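Enquirer: I'll drop the sequence and a predicted model, then ask my questions.
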Amino acid sequence: MLKSFALGFLMLYAEVLLTRITQNPYLSSDLLSASSKAKLAAIQSPTRAQQFILGRLLLAQAASQFLGIEYMAGDIEEGEFFPYLSRATHLHASISHSGDSLGVTVNPQRIGLDIESCRPKANIAKLAEFALHQDEASWVSAVPEESQERFYLLWTLREAAFKAGIREQVIRGNSLMIDGNISPAWHWASEREPSQRVSIACLAPCSMVLIHKSSL
């Protein structure tokens, strides 16, 4: 969804539907498409299978909400890497899960979504040095009491950008930092939930609203 904002630019408005996996324990695969059922059949873990089904059902709800019509999970097909909406191919879908949380979003432009459970890490400075650019690791460690939050923010932004297809800047050693600020060549939005960080990345200016669903 595109909305106008100051100076006449357009901002991409992303609605992210979030739910708890444990609040949806009994899910049937009957409504899934043939390609989704085939992919599901290859999943050995019952927990992972539940996540897979829930992701497609929640994605159908997100599409219904965006399009203003009832969109069925049976019209979600499996692509090479990501599911897609076969009756709304102008929309892009992104799914993420971490711990007990699962989220989805759909939009006319490609948006990457990432959710991470913010579990305290024993040695966050060393982890940042291993996983992030040197500039980013320095920023994470600069304020010890904020290091956990800073790490998860950068981590989710990198993951979201990768899912959005903005890969060169996150796998080629580039830093997201400029003069001590997060200033990548793309756009992002992020929110801290009580136990998790939710971030999106996109080539267009974007904003995000989180919509919690207790169960499907």
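Expert: Sure thing, it's come through.

Enquirer: going forward, measure contacts and count neighbours with C-alpha atoms only.
Expert: Fine.

Enquirer: I figured Ala204 hits Ala189, correct?
Expert: No. Contact criterion Cα atoms under 8 Å: Ala204 and Ala189 do not qualify, at 11.2 Å.

Enquirer: Contact partners for Val170?
Expert: 158, 161-162 (Cα atoms under 8 Å, 6 or more residues apart in numbering).

Enquirer: next up, a second structure to put side by side with the first:
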Amino acid sequence: MKVFAVPVDFNTPFPRELFDIISPERRNRLSEFRRKEDKIRGLLSELLVRLVLDLYYGIHSHQIHIIINGFGKPFLKNLPLHFNVSHSGKWIVAAVDDQSVGIDIEKIEPIDYQKISRSFFSNEEYTFIMDQQKQDQLMSFYSIWTGKESYLKATGQGLSVSLNSFSVCNDSGKIISNVSPGNEEWHLQSYNISPEYHLTVCSPSAVFPDKPVLFTLEEVIGHFVCKS
């Protein structure tokens, strides 16, 4: 497994030819976005995956065909690799592996985490959050939230699975590194790429990289502009 991240500067010029590199489906979807920031995040999400597949796996962009399953999860057609992407605020992140993988990043912002966790989390998870010191509760909420989201993305089921139907906490009330709905075992790994964000990766494997590989925005854009 490999995990990657790139920070975004929304004031950076993005050459129009970059939109010709991504899949027609994503290009059409981006055309419906009104906000510039949403278009850029969507563009960079796919460019990051294409860059990684080229640099680390020798798969060139013209060989990459991305399809979407019935739950909205993207797959690589005719390639023995799995990937997942996420973005929030100024960060775009991706995970690539030879088995199913999910990734989620969230910007840590003040929200009514007590109401949300009571409504959508398991009783065990809600109790875990509320048992923390007041100053740690918000971070605990995002730790659970990104864990649950990354699991749903890894399994490819999305929100067809209820958020309170599984738990990423054990009986002792601690965040653990695996969730086991049914007979499946999944593992979680969190990374600290910025104090204002929480990033979690989910995989059937318990082996994770020590840290994400960081690209600059210039490296991502330059890779494709130089080759186009």
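Expert: Yes, it's here. Not measured: the values here are computed from a predicted model.

Enquirer: coming back round to it: could you dump the contacts of Val170 of structure 1 to JSON lines with distance to Ser147 of structure 1, secondary structure and neighbour count?
Expert: Below are the contacts of Val170 of structure 1 laid out as JSON lines (distance: Cα to Cα, whole Å; DSSP: H, G, I helix; E, B strand; the rest coil; neighbours: other Cα atoms under 10 Å):
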{"residue": "Arg158", "distance to Ser147 of structure 1": "17", "secondary structure": "helix", "neighbour count": "24"}
{"residue": "Ala161", "distance to Ser147 of structure 1": "21", "secondary structure": "helix", "neighbour count": "27"}
{"residue": "Phe162", "distance to Ser147 of structure 1": "23", "secondary structure": "helix", "neighbour count": "21"}
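
Enquirer: Closest one to Pro108 of structure 1 out of these, please.
Expert: Of all these, Ala161 has the smallest distance to Pro108 of structure 1: 16.3 Å, by Cα to Cα.

Enquirer: corresponding residue for the closest one in structure 2?
Expert: Using TM-score structural alignment, the partner of Ala161 of structure 1 in structure 2 is Tyr151.

Enquirer: From Trp145 of structure 2, how far out is its match?
Expert: The gap separating Tyr151 of structure 2 from Trp145 of structure 2 is 10 Å, by Cα to Cα, to the nearest Å.

Enquirer: Please enumerate the strands of structure 2.
Expert: Ranges of strands in structure 2, per DSSP state E, are 2-7, 66-68, 74-76, 82-88, 91-97, 102-107, 178-179, 186-191, 197-203, 213-214.

Enquirer: Contact partners for the residue nearest in space to the middle of structure 1?
Expert: Using Cα atoms, centre = their mean, the residue of structure 1 that lies closest to the mean C-alpha position is Leu113, 1.7 Å off. The contact partners of Leu113 of structure 1, taken as Cα under 8 Å, 6+ apart, are 94-96, 103-105, 159-160, 163-164, 198-201.

Enquirer: Recalculate using a threshold of 6 Å.
Expert: By Cα atoms under 6 Å, 6 or more residues apart in numbering, the contact set of Leu113 of structure 1 is 94, 160, 199-200.

Enquirer: That'll do, ta.
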